[in-house]
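Undergrad: Okay, here's the prediction I keep looking at, along with the sequence it came from:
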Amino acid sequence: MAVVDIKGFLLRFFAAVGLILPFLMGLLLWRVANSDLWPQQSAQELPDQIVLELDLTHPLVEQSSGFELSLPALMEEGASQPFFPIAIALKRAKEDPRVKSVVAHLGPHTPSLVHVQELAAALQDFRKSGKPSYIFSASYGAFGPGGVSYYLASQFEHIWLQPVGSVALTGMGIEAPFAKTALKEWGVKTDFLRREEYKSVMENVSRDAFSPPVKKNMQSMMQSLASQMAKGIAKGRKIELKKAQQFMAEGPYTANEALKKGLVTQIGYEDEMMEKIKEEAGKEGKRVEAETYLYLSGEEKDEETKADVALIYAEGMIAETPAKGPYRVAQDSVIDAASVINAFKVAIKDEDIKAILFRVNSPGGSPVASESMRRALLMAKEAAKPVFVSMGRVAASGGYWIAMDAHHIVADPATITGSIGVVAGKIVLGGLYDKLGIKWDSFVTDENAQMSSTRQVFSPRARERMNAMIDETYRIFTDNVAAARKIPKEKIADVAKGRVFTGEQALKVGLVDELGGMETTVAAIKKELKLEPNDKIALVPLPPPETPRAMMMQLVQEFMSGSVMIKDIFSQLLQVKSVLGVFLDASESTNGPSVRLPFRTSY
């Protein structure tokens, strides 16, 4: 057994990286020990009388991130809640005679409109069973915007509100800061080129207000979103659309005003609501959280599935190369293009995989990485593995690029998509350097070596080269959209030039095939595979979620690729990996069924 020189290790450790790295390592281990991303549920059977409990006090997200090794994730208080397992649980609960009611607890986090729309569809379907549904919140928005939170609440039969709370239901709007004048005071300029006039990226630093085309585009988009919210509230509360629009125009409301107008059904406290639900459920009634119910109900049924469908996520900014080693700790929400491509390759080779559900939630990024992922999708189609895209909150620019060639594209009405355009350029800091007294010196073999220099705007020659590259990227983008979506080239400008659409608008112009969420996409897959609506398919996450041990060991190996001193430090860490391994093994214990999500599940 190797003897670890702890004293020498600590001296080298603190000499190399001071207090930052040990703080991060300690924080990392604390998160592993205390994280509820790996909740363990001892083996048990579901009770005969169930009150299905939905914990909506945490932010709703696309997917469980497993053990996310980024500084924002490590510092984040509390957990996040994937929305899709909740929707699946509601679908099962509708037909399960043991489930007597549903109760939700809504926190202060404002959910995205897309997630609300998908859960609203699941709740509307559940309510067809005649089973009661309850929701409680101390306030639906308080003194901030609460329209989206109330939209979600409106889908429940019984809406409880704390006496001092409010319903902050209002219209919708956009406001954004513009820094051109402020940057000018510091000697900072911008030099960005875009295709075309609706491409709004970087306007916040290159202008002092929205450009007229962008403002017109944004106003159209906001009208669509506001209309969707009004329609959703009207459907949930079973009122006329005009009434819902009036509520939005005249809010916000105090608790008593909301009760009088029928926006809430009861003013009271959470414990009072739970006592009422307990009385209705009887002595045998037991509260079961959605994730536990979803896992245990799937285990006991052991349902036969007709086909395996790969579930691949692309979430975040698109980059050619994700951060490695020490930089990985500071990274958050960036798509690892190589991982997505490999997931497609695995799905192609797996004979049991009959189709691919590709969930895209990305505002775009690198065209090169986007094209690489698009190629992986095309290869799946060539291998007779149909790809169905479900768009999340946003699938725009590069996010649309990686989705456009799918067999079938489904977008939520509130999905932000399109933005078929290109922008490139730089922020010029030469004036700031002069103000700070910073002097630069340089030498080059050719003038074009300074194209990327932040000290000066593009030279005429550099600008000509930048325009050529941007024009070529834009041409490829629009040509591919025209071919994939069967839009005549002479009409492609009507949907391109950087225009942004809601999913509702995108359907009308042919950028998507259908409105709906994950459930709608699953139904389309079943139809393609010639399955009956009630036939079950298995959703298989690719790549499989990483465990804490794998993440930690990968980080250690990546750190070792750095400097000699860092390599020496982490060589010492590897010597104590047996102790660390025991610790991480405990966090991955599988005594009894795990309710970690995402997991392979039938739908």
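TA: It's in. Residues are numbered from 1 along each chain as shown.
Undergrad: contacts, neighbours, all on C-alpha from now
TA: Fine.
Undergrad: any idea how far the spatially most central residue of the chain lies from Leu542?
TA: Per Cα atoms, centre = their mean, the C-alpha nearest to the average position across the chain is that of Glu62, at 4.3 Å. Between Glu62 and Leu542 the distance is 15 Å, computed by Cα to Cα, to the nearest Å.
Undergrad: Over to Gly232?
TA: Gly232 sits 33 Å away from Leu542, going by Cα to Cα.
Undergrad: What's the separation between the closest residue to Gly365 other than its chain neighbours and Leu183?
TA: In space, not counting the residues next to it along the chain, Gly365 is nearest to Ile318; the distance is 4.4 Å by Cα to Cα, 6 or more residues apart in numbering. When Cα to Cα is the yardstick, Ile318 and Leu183 sit 27 Å from each other.
Undergrad: Looking at those two, which one has more neighbours?
TA: In this view Ile318 and Leu183 are compared by other Cα atoms under 10 Å, and Ile318 has more residues nearby, 26 against 17.
Undergrad: Can you classify the more buried one by secondary structure?
TA: The three-state label for Ile318, taken from DSSP: H, G, I helix; E, B strand; the rest coil, comes out as strand.
Undergrad: In addition, the following structure is provided for comparison:
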Amino acid sequence: MKRLWRALTTLLRGIGSALRWLRRLALTAITLVVVLALFGQLNRPAPSLPDSAVLALAPSGQLVDQLSYIDPFGELLNPTAAPAETLLPELIAVIDHAANNPAITAVVLDTQQLQSADMAKILELGDALLRFRASGKPIVATADSYDSYQYLLASHADRIFMHHFGAVEISSMQAQRSYFADLLERLQIDFHLFRAGEFKDAVEPLTRSGMSASSRQQLQRLVDQRWQLYSDRISTNRNLPRGAVDDLVANYADKLRASGGDFARLAEQSGLVDSLSDRSQRRTLIADWLRAQSAGASPRGEPEQVDSASYAAWLRRNDQQRSAPATVIVYTAAGEILDGQQSAGQIGGDSSAEQLQELVKQQLRAEQPTALVVRIDSPGGSAFASEVVREQLQFARDHGMAVVVSMGSTAASGGYWIATGADYLVAQPATLTGSIGVFGLVPTINRGLESLGVNFEQVSSSPAAAAYHPQQPLSEAAAAIFQSSVDGLYQRFLQHVSDARQLSLSQTEQLAGGQVWSGGDALELGLVDRLGGLDQAIDAAAEIAGFSDYQVTHYQPQLTPWEQFVTTLNQQLSAFTARSELAALLSPLLDGAALPGTAQSLGQLRDSFNDPQARYLLCTLCP
């Protein structure tokens, strides 16, 4: 027994020694990596461009106006947790600069990794590609296959290459909704809806079993308009006869059968692509075609390429060295509008208002002529937060700044409420805007709890008071208070729009009611001043402010010293972690702290409705 005990003790000591050794080794390795990363940061070479190159564009993930905030330390340990996003304004700036840069001879556009993008963003990026083509330089698009939006972007190229096993998936525009009223009735959960505006159907899925007539009418109008924009742009870009895209979609099955079930051949026969090949042949074909466009001036073989991220870094360094007597600042407000402090990717009533106010005060202290462009890409959200942010646009105007709003994919409901604080509004044809309406949503769960044997009682100093509690039925007095609050806010919304757009209240009421408008409709109705993208909004701000020589800067929220350090460290370690699989080794340490997927989704849903007065300016038709 003593021998067994001694053996066990020896084994445990050996394990302890091994663990201490491994811990020291791990700490030494981490220290070495940190030192090397800091050394690399201090000795980072200045970005540069080759004398002659092709600009390689490969947007990945989702096209966004503002990158979502990701905790840099968490991203370092678990890179897969960060959403794949491509910053649209940066990509457009790169394309526009490259159009006039003699070192860039062409663009190669790879859409394979583009996962999702709204039509407005695709068209805005496409307009930049058309400006590049107008400079006399060619663009080629390449991918194994194209979905609807990947192809819409690729159609802006001079020549489109695809794998011979690929396909172009073009389908009609659709809008779907699921309705949960029957499920909620089975669970005996009641949602009490208070709204102002016949078309304000944001919460119909919670209160109805199917689509209302007004909602169906509105959705059909928007779907038809977006399909027209889509098919017209493709037909124009590809020089197809009018109606050719509609004919292809309507008769796709018959046309596919006629092509022998070959998706790639059908795409080529329909004029959607120009060349079919395997991957290795495709690279050679692209290089040969580009050399032919340059009249043989390019050397044989694949041309040297510079990716958009490297070009953007070079461009930022050059911009830092430039100064001008005036500045146009671009502030991005993207995401749902929530009360309180929020990170990038959402609009926080407190955080966005504080940033805008500090931005204005800094420019006033610097005594430099400044104009402000606010890029809004939001379906709305909290009414209180929307007003707090709108007040800061008015604050900037009160201090002599020209304020212009550039609408992204969406600037509806609360997004449009914010926009009423500006001097001038610029929307894109595919922007969804308007949705001038208000709703309040109040749940009660007393029936469900009573069915489970849970009863609720309370005493009050004023029994007749219209108190609300989710565990008791909603009284008529409380319901009247909620509806009056919503009606009052709606009247304020109408007044804001009337004052900002110089419309009578009766004219504003005809455009309101929760109706969602495309950018083209909004221009005709007087809800915006012109059509265009961010560049046109910047030009408008400079013109209103009277600037002839100015620089453009994009506002970036200040990071804490810790965030700055870890972000820098993360950039330096990204290649190392990919090679050493450090992230894969460390990510299990984070799993215990992660919420299960369902609970996390429920938490996000709960956080979306955080207005202190339960009143919302939200468009759920809008992406």
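TA: Structure received. A quick note: this is a predicted structure, and the numbers were derived from the prediction, not measured.
Undergrad: What lines up with the residue nearest to Gly365 of the first structure in the second structure?
TA: Structural alignment (TM-score structural alignment) places Ile318 of the first structure against Ile337 in the second structure.
Undergrad: tell me the contacts of that match?
TA: Neighbour list for Ile337 of the second structure: 346-349, 378-382, 385-386, 414-415 [criterion: Cα atoms under 8 Å, 6 or more residues apart in numbering].
Undergrad: Out of these, name the ones that lie in helices.
TA: With helices taken from DSSP state H, the overlap with those comprises 349, 385-386, 414-415.
Undergrad: Distance check, Arg31 of the first structure against Gly66 of the first structure.
TA: Relative to Gly66 of the first structure, and taking Cα to Cα, Arg31 of the first structure is found at 12 Å.
Undergrad: Ok, Ala449 of the first structure next?
TA: Relative to Gly66 of the first structure, Ala449 of the first structure is positioned 43 Å away (Cα to Cα).
Undergrad: How are the strands of the stretch 251-400 of the second structure distributed by residue range?
TA: Across the stretch 251-400 of the second structure, reading from the start of the chain, the strands by DSSP state E, counting those that start in this stretch fall at 275-277, 305-307, 326-334, 337-338, 347-348, 370-378, 380-382.
Undergrad: Validate this expectation: Leu8 of the second structure resides in a helix.
TA: Yes - judged by three-state DSSP, Leu8 of the second structure forms part of a helix.
Undergrad: how deep is it tucked in, by neighbour count?
TA: Summarising burial for Leu8 of the second structure: neighbours were counted as other Cα under 10 Å, giving 12.
Undergrad: Verify the stated contact: Ser297 of the first structure with Gln44.
TA: No - under the criterion of Cα atoms under 8 Å, Ser297 of the first structure lies out of contact with Gln44, with a separation of 10.8 Å.
Undergrad: ok, the two, which is more surrounded?
TA: Set side by side, Ser297 of the first structure and Gln44 show more neighbours around Ser297, with 18 against 9, by other Cα under 10 Å.
Undergrad: ok, the more buried one - contacts?
TA: If you count contacts by Cα under 8 Å, 6+ apart, Ser297 of the first structure has them with Leu46.
Undergrad: swap the cut-off to 7 Å and go again
TA: Counting by Cα atoms under 7 Å, 6 or more residues apart in numbering, Ser297 of the first structure touches no other residue.
Undergrad: How much space separates Phe576 of the second structure from Asp350 of the second structure?
TA: For Phe576 of the second structure, the distance to Asp350 of the second structure equals 38 Å [Cα to Cα].
Undergrad: Correction: the previous question concerned Ala545 of the second structure.
TA: In this view, Ala545 of the second structure and Asp350 of the second structure are 28 Å apart by Cα to Cα.
Undergrad: and these two? which has more neighbours close in?
TA: Set side by side, Ala545 of the second structure and Asp350 give different neighbour counts by other Cα under 10 Å, the larger being at Ala545 (19 against 16).
Undergrad: so which of the strands of the stretch 251-400 of the second structure comes closest to Glu85 of the second structure?
TA: Counting by Cα to Cα, Glu85 of the second structure lies closest to strand 326-334 out of these; the figure is 13.5 Å.
Undergrad: list the helices and strands the helix or strand where Leu152 of the first structure lies packs on?
TA: Leu152 of the first structure belongs to helix 147-153 when elements are defined using DSSP states H and E. Packing contacts for helix 147-153 of the first structure, counted by 3 or more Cα pairs under 7 Å, 6 or more residues apart in numbering; DSSP states H and E, involve helix 113-127, helix 212-237.
Undergrad: Can you give the contact residues for that helix?
TA: With Cα under 7 Å, 6+ apart as the criterion, helix 147-153 of the first structure contacts 110-111, 113, 116, 120, 135, 140-141, 159, 168-170, 229, 232-233.
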